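[1] Sequence and predicted structure are below.
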Amino acid sequence: MMNQSLIPYQKNQDDRQVAAKEIDHKSQRCADMTEQYENGSDEKSYFTRRFCMFQRYRKNGVEVVEKLCNFVAMINKEIVYDDGFVESRYYCLACTLADGVVREVTVSSTEFSSLNWVARKLGAKAIIEYNQRRHIPAGIQTLSSKIITVRTYSHVGWRWLDGQWRYLTASGAIGSDGLANQYNVELDGKNRHYAFPRPSRIGSSATQAVLKLLELASPEQSYPLFAAIFLAPLCRFLPVDFSIFLCGTSGSFKSSIAAILQSFYGKEFNARCLPENWSSTDNAIAKNAFIAKDSIFVIDDYCLGNTNSKALESKADRIFRGAGNKAGRQRLIGGALTNQEHYSRGLIIATGETVPSALSTESIQARLFIIEIKWMNVATETLTRLQTDASSGVFALVMSSYIQWLAGHIDAFESIFKNRHRTLTQQRNRSQWHSRTPSNLAFLQIGLESALAFFRLNGTINEKEYDSLYEKGLDALVHAAESHELKIHTSRPEERFLSSLAVLFDAKKVHIVDADTGLTPRINKGLKRWGWIKRNNEYVAQGTQIGWLKGNDLYLDPQIVFKQVQSYCNEREAEPIQSSRKLWQCLYERGYLASHESSRDTYTVRKMIQRARKSVIHLNASSVYPNQPTTSKTSNKENSND
C-alpha cells in the first residue's frame, strides 16, 4: 500500500469539501483525477491529490511514491502565435495551490520546462520539492489530457486561409466574401488601431472625399502620397523595396499629412497617435514595422534635438536599409545558427525636419522617395476636411472595400502587377538615373493605376475623370521622381567631394600652386577662388596646399585632399566618404578623371610636377569651377604616362 506519510494533509473532510466548491471545474478536475497507474508497471505515472502533484514508480520491485510540488498545474490551452514568418507557442495553465484558488498563467513553450516561471507567476508559496524539478513538466503534460489548440495571428496583412486570400486586421479578416470574425488576430499597443469596418459598396461621396487628398498640396507632393496609400496592400505580391520620407520644417503639417495616409488603415490613427516614433528603439520600430504587413506604417518625427545623433542616424540607416532589402540583419547564435531580425513588410512613411545625414549616401537615398513639404504649399482648409473624414472612418471604409476588391482578383492581379512593374521599369529607365529610381516610380504608378481602376469599376468616377486623373497623376509622379533623382545626384560621393572641394577653396582652407614653378598659378582671372588672397598687391596662399594647376589640368595629392575633405565632413557632422579608393572609383565611373593609368590598376596618374614625378588625381579644373578661366599660357595635353 502507498505510504500515506508522503501525503501531508491538514484539513478535515468538511474543510476539503468547502474548498472544492470554491474552485472552478478545471481545478476540480485536478483534485478528482484518478491515479494513472497500472500495478506491476515499471513506468512512471503521475497523479494529483489534495492540490499536490506526485509521481509513482517501482524500484527494485518496491513501489515508490514521491511528492513533486505543492501545487497542481494543468495545460488547458495552447496558443500558437503566427506572425507570418515564425510561430511561437504559449501554454495557458490553470494552477491551484493549497488555498484552492485557481490561478490562470500563460507561459511560453521555451520557458515552460525550466519552471523559472513558477516563482514569478505563483509566488513564494509554490514549492518545488528537492531534486524533482526535472519531473514536473512531464507530469503537467501527462495530466493535461484535454488541451485546446488556438491559432492567433499577430500581424496585419494578407494570408492564405481556408482556401482564399484574406487580409488580417484587428477587427477580423477581410476576404472576397467580406469581413470574417472566426480568425483570432491579436495586436498590441498602437497596432490594435489597424482595424477596418465591414466592407461595403462605396458611394461617390466617399470617392470624392479620398480624391480631395490630391488637392492637399502640389501635384508632385500629393500624387505620390495618394499612390502610396493604395500601393501598400500590394506589398505581398510586389517587391516594394523603398520608403517615403516626408521632409519639412516644424509647422509644415508633415505629421498631419502622414496621419491622413495612416487613417486609411484605421480611423483611430491621427497626428497624435501614429504607429511609431523615432524616439523608440530600433528593435521596437523594426518589430512593429514587421507586424504592419502590407500596410502603411508611419514613423514620425525624425529630429536630432538633444539625442545622440549618431545613434539616431544608425537607427534610421538600419530601418530603411532593411525595408529596401526586404530582409533583416542576420545574427550568429551558438556559433552556427542565424536568427532573422525584423524588417518592414509594408510601406514605411517617415517624417522629419531634415533628411538624416546618414541617409545622404546614394545607396540609402535610392531606397527612399523623398518628398519635401512646405507649409505654404499645404491647403489648410482641405487638410481640416480630410481630418474630419479620417476620424469618421470614411477612409478606412474605402480601404476596407478596396481590399475586398483585391481579394477577389488576387490570383489574376499578382501576375498582372509583376509584369506591369517589369514593363514600366524598363520604360522609365534613364541612363543618368539611379537603377532603383525607375523601379520606385513604377511601383507608385501601379498604386495610382490600381486606385483609379477600383474607383472606375466601382462606378464612382467616369472614364473621362479616370483619364484626366491618370494623365495628371503620371506627370506628377515623373516630376517627383526627377526631383528625387536630383537629391540622389548631390548625395553621390563624387558630387559631395567636388562640392566640398569648392567650399574649401572658397573658405581659403586649401590652395593649389602652379605645377611647373610651385608658385602662384598663372591665371588671368579668378585666382582668389583657388585659395589665394591679395595682400599689398601680392597674392598670398591660404590654408593647406592640396595640389597643382596647369592650364585646365588640376592635379591633386590623393592623401592630402582626401584628408581635408574628410575633415570638412566631420566639422559639418556630415556622413564621411567611406574610402579614398571608393571615391576615386566614383570619379572615374562618372567621367570626372581626366586621365588615369589603367595598366597599373590605379586611379592615379604619374605626372612631372616641379621637376619630380608624382602620383596624382587628375581632374579638369572645370569640374570644380565650371567656366573657370585657365592659365594665360595654353599648355599642351600631357600623356597619362608622363
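    Right, received. Where do you want to start?
[2] When you work out contacts or count neighbours from here on, use the C-alpha atoms and nothing else.
    OK.
[3] buried stuff in the helix or strand where D467 lies?
    Per DSSP states H and E, D467 falls inside helix 463-491. In terms of neighbour count (16 or more other CA atoms under 10 Å), helix 463-491 has its buried residues at 469-470, 473-474, 476-478, 480-481, 483-485, 487-491.
[4] next, the one to line up against it:
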Amino acid sequence: MGDMKDNIVDLVGKMKDKPDEQKVTIRKGMIGIEKPTDYDKEWNDLFFGTAYQVIKGKLYRVTVKDNGEIKQQNLANFAARIVKEIMRDNGQEMSLIFVIDGMVYGGHKLAAVQVPASKFNSMAWAVDAWGAAANPAPGSGAKDYLRHAIQHTGEQCERQTVYGHMGWRLIANQWYYLHGAGAVGDIEGKLSVDLSADNLERYSLPAGQVNYSAAMSKSLRILELVPRETFFTLWAVVFLAPLCEIMRRGNCEPSFLIWLLGHSGAMKSSVAALMLTHFGDFPNKLTLPANFKDTPNLLERKSFLVKDCLFVVDDFHPPTNKKEADRMDEAVQRLSRGYGDRHGRGRLNADSTAKKTYAAQGLCIITGEDVSSIGQSAAARQVVIELQKGDIDTETMTELQADAEQYSMAMRGFLEWLIPQMGTLPQQFHEQFIQLRKMASNDEQHKRVAEEISWLYMGFAAGLEYAASVGAIDEDKKVELVKESWQVFTDLGAKQAFRSNEEKTTVRFVKALVDLLATNTVWVKDIHGNDSEGQGQFIGWYDDQYYYLIIGKALSEVVKYYQAQGSFFNTTSQTLGKRLAQDGFINAVENQTSLLKKIEGKPRRVIYLRKACLKNL
C-alpha cells in the first residue's frame, strides 16, 4: 500500500505540499484500488513522475481529485514501451521507426515490433502487431493518453541509424563502403546496414582475415575465358562499379549499361551471377537480384539502392502479349535513362509536391535473348556483348563457382585499397578520362562510344593496378593485359557504333521501306506512268534517281511495320523529314524537306528520297 501511495503522490505532486487533512483523505481514497505486482516494478520505473502506472500488466492513468479520491482510468489491457528508435537512411529518404515491446495481464511478454513513426499516433499498430491480445480501451481520449504514455518511455531509449543502401558514404568525414553485412572501413563495427527491406541482403561482403593476393588471383582467372571481348568487359564493369562515386566527384561518372546477349543455354544468367559474386552471395542464376517480371518502379528503386555496385536484371525475353511487351519496354526505358542519363522518373505526391526521384547510382548488366529496340540515343547507352552456346561449359562454370567466395574477398581488398585514395582519385580520374576519351574519339561514331571505351578501360586498369599491388600479378603481365584491353574495347566500340547507327530513326525508316516494297506491302508508281513497284498501300512515285514519297502515308506504313514486330517507331512527319535531310537521305531546299513537284499534271508535296541511299544499306 505504501509503494502505491508514494507513486500516486509523485504523479499529482509532492505529498509534503498537501495539507495534512488532504493527506488523510488521499490515503482513505486508496482503499480498494488496484495495486501493482512485483513484475510491474520494472515498468513503473519508466513511468515514474508521470500520471501513468502499470498494474498487473495493464496500463492506467491515475489522477487524484480535489477531494482526495483516487481515480484509475484503464487505457489498455497491456503495457508497451519504446526500447529503441531507429532512423532508416537509404541515401534519399529518412524514415523514423520505433521498436516497441509489451506486456499483457499476468506479466506475459509481447514480442518487439517495428512501428513507423508515421503510424504510431493512430495506435492501430498494436492490434496489427499483437492481435486480439492487445486491446486498447475505447474512447479517443483513452487512445491519446495511451499514445502519450508509451511515447514518454522513449525519451531515454537507445537511438540508432541504419543505412539501407549499398556503396560509398561519407560519415563523420570518413569514407565507408556500405554492404549488407556492415561497412568496409568500419573496423570497430559501429555502423548498421540492413538491406533486407528491399530483398538486397545478399549484397554482403565477408569479414575476417583474407589472403588478398590469393583471392585476386582467382578473380583474374576470368580473364582467361573466351570470348575475350565478353569477359574483359564483364571484369572491367565489376571493378568500375565501385568507382562510380569517385568518378561522380570527378565529373566523369560512368553512364551506360551492359547488355549480355545470348540464346537459351548459353549460360548468360549463370555468368552474370558469377560476376555478381564479387559483391556478395549469388551462387546461381536463381539468386539474381532482379528480372523482367519485376515492375519498372521496383527496378528503378533497386537501381538507386545498389550504389557503387553491380546490379543485374535477368531475362529480357520475347513477350507473350502486348501488356507484357509494354511493361518490359517501359522497364528498359527506365533502366536506360537511369544508367545512361543518371535521371530518375519525376512523379508528384497527392498534394502536387514533387516526389523523391530514384536515379541509378551503380552499373547494370541486363541479360536477354534479344536486344530491345529503343532508338539510337538509348542504344548508344548500351554496350552489347554476346555469349554463344558452348563458349563456357558446365565443368568450367562449376570450377569458377567454387571460387565464388574468393571473388567477394578480392572485392573487399579492392575497396580497402581505395579508401586512403578517396581524396585524390576524383581529380586523377577526371584527367585520365579526358585523355582517354580524346584517344578513343572518332568523327564517324556517337560521342558516347568513346566515353564507354574510356570507362571500361579505366575499370579494367584499376582492377589490375590493385592486383599488382597485392602481388596477384607481376608488372609485365599487368602491362600486357592493359594493352590488350585497349584493343578489345576499341574493337567493341566499333561494333557499338555500328549498332547505334542501325538504331537511328532514319536508318530504321529506310530499312523498313525497303522491306515493305520487297514484300509488296506498299507500292509506288513510275512518275511517267509506265510501271509500278509493289502492291498494297500507295505511298508515292519514283524515277531513276528518287522516290517521291507522301511522307505521312509512308510514315504510317512504317509505324505499322514495327508494331507488327512488337516494336515501335515514334516520330512525327516533320521531325523525320529534318533527320532524313540531316543524314543525306533526301533533298532539302532552305530547310524545307517536303517539296512541291508537278506529278501527273498536279503539284504534289513530297520528299525526294535518294534511291542510291537505299542500295547502300
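    Noted; the coordinates are in hand. Keep in mind the model is a prediction, meaning the values are calculated, not measured.
[5] Who are the contact partners of the aligned partner of V104 of the second structure in the first structure?
    Alignment note (TM-score structural alignment): V104 of the second structure maps to L97 of the first structure. The contact partners of L97 of the first structure, by CA atoms under 8 Å, 6 or more residues apart in numbering, come to 51-52, 70-72, 125-126.
[6] rerun that using 10 Å as the cut-off
    If you count contacts by CA atoms under 10 Å, 6 or more residues apart in numbering, L97 of the first structure has them with 27, 50-52, 69-73, 103, 122, 125-127.
[7] Of these, select the buried ones using a ChimeraX command.
    Only the buried members of the contacts of L97 of the first structure end up in this ChimeraX selection, burial being decided by 16+ other CA under 10 Å:
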select :27,50,51,52,69,70,71,72,73,122,126,127
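[8] so which of the contacts of L97 of the first structure persist in the second structure?
    Retained in the second structure (both residues aligned by TM-score structural alignment, their matches' CA atoms under 10 Å) from the contacts of L97 of the first structure: 50-52, 69-73, 103, 125-126.
[9] Including distance to R367 of the first structure and secondary structure, could these go into TSV?
    Putting these into TSV (distance: CA to CA, whole Å; DSSP: H, G, I helix; E, B strand; the rest coil) gives the following:
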residue	distance to R367 of the first structure	secondary structure
R50	64	coil
F51	60	coil
C52	60	strand
C69	57	strand
N70	59	coil
F71	56	coil
V72	55	strand
A73	52	strand
R103	50	strand
K125	56	coil
A126	54	coil
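[10] and the residues you listed as JSON lines, adding distance to K418 of the first structure?
    Shown next, in JSON lines, are these (distance: CA to CA, whole Å):
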{"residue": "R50", "distance to K418 of the first structure": "65"}
{"residue": "F51", "distance to K418 of the first structure": "62"}
{"residue": "C52", "distance to K418 of the first structure": "62"}
{"residue": "C69", "distance to K418 of the first structure": "60"}
{"residue": "N70", "distance to K418 of the first structure": "62"}
{"residue": "F71", "distance to K418 of the first structure": "58"}
{"residue": "V72", "distance to K418 of the first structure": "56"}
{"residue": "A73", "distance to K418 of the first structure": "53"}
{"residue": "R103", "distance to K418 of the first structure": "53"}
{"residue": "K125", "distance to K418 of the first structure": "61"}
{"residue": "A126", "distance to K418 of the first structure": "59"}
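[11] what's the closest of these to G203 of the first structure?
    Nearest to G203 of the first structure, judged by CA to CA, of these is R103 at 51.4 Å.
[12] Find the nearest non-adjacent residue to the closest one, please.
    Nearest residue to R103 of the first structure, sequence neighbours excluded (CA to CA, 6 or more residues apart in numbering): C95, at 5.0 Å.
[13] Surely N135 of the second structure touches W125?
    No: if you go by CA atoms under 10 Å, N135 of the second structure and W125 don't touch, sitting 11.2 Å apart.
[14] Spell out which residues are contacts of both of those two.
    Shared contacts of N135 of the second structure and W125 (CA under 10 Å, 6+ apart): none.
[15] Do you have the strands of the stretch 101-250 of the first structure handy? List them.
    Residue ranges of the strands in the stretch 101-250 of the first structure, as given by DSSP state E, counting those that start in this stretch, are 102-108, 148-153, 157-161, 164-169, 172-175, 178-180, 184-185, 243-247.
[16] could I get those strands as TSV with distance to Q221 of the first structure?
    Output for the strands of the stretch 101-250 of the first structure, formatted as TSV (distance: least, CA to CA, whole Å):
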stretch	distance to Q221 of the first structure
strand 102-108	47
strand 148-153	36
strand 157-161	27
strand 164-169	29
strand 172-175	31
strand 178-180	33
strand 184-185	35
strand 243-247	9
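[17] quick one: which of these is nearest N277 of the first structure?
    strand 243-247 (13.5 Å).
[18] which part of the second structure lines up with the closest one?
    Mapping strand 243-247 of the first structure onto the second structure (TM-score structural alignment) gives residues 257-261.
[19] average distance between that stretch and the first structure?
    Aligned to the first structure and superposed, stretch 257-261 of the second structure gives a mean residue distance of 0.8 Å (mean CA distance after the TM-score superposition for the first structure).
[20] ok so, going back, A helix includes the residue nearest to R103 of the first structure, no?
    No: using DSSP: H, G, I helix; E, B strand; the rest coil, the secondary structure at C95 of the first structure is strand, not a helix.
[21] Hmm, it is touching M74, no?
    Yes: the criterion here is CA under 10 Å, and C95 of the first structure meets it with M74 at 6.6 Å.
[22] residues shared between the contacts of these two?
    By CA under 10 Å, 6+ apart, the residues touching both C95 of the first structure and M74 are 26-27, 30, 104.
[23] can I get those residues in JSON lines with distance to G551 of the first structure and secondary structure?
    Formatted as JSON lines, these follow (distance: CA to CA, whole Å; three-state DSSP):
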{"residue": "K26", "distance to G551 of the first structure": "94", "secondary structure": "helix"}
{"residue": "S27", "distance to G551 of the first structure": "95", "secondary structure": "helix"}
{"residue": "C30", "distance to G551 of the first structure": "96", "secondary structure": "helix"}
{"residue": "E104", "distance to G551 of the first structure": "85", "secondary structure": "strand"}
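[24] Pick the one among these closest to N283 of the first structure.
    E104 (30.1 Å).
[25] which residue lines up with K190 of the second structure in the first structure?
    Using TM-score structural alignment, K190 of the second structure pairs with Q182 in the first structure.
[26] so what's that match up against?
    Residues counted as contacts of Q182 of the first structure (CA under 10 Å, 6+ apart) are 172-173.
[27] same thing with S336 of the second structure?
    255-257, 330, 342-343, 360, 364, 374, 377-382.
[28] ranges for the strands of the stretch 451-600 of the second structure?
    Here the stretch 451-600 of the second structure has its strands, by DSSP E, counting those that start in this stretch, at 522-526, 532-534, 537-542, 546-549, 586-587, 595-599.
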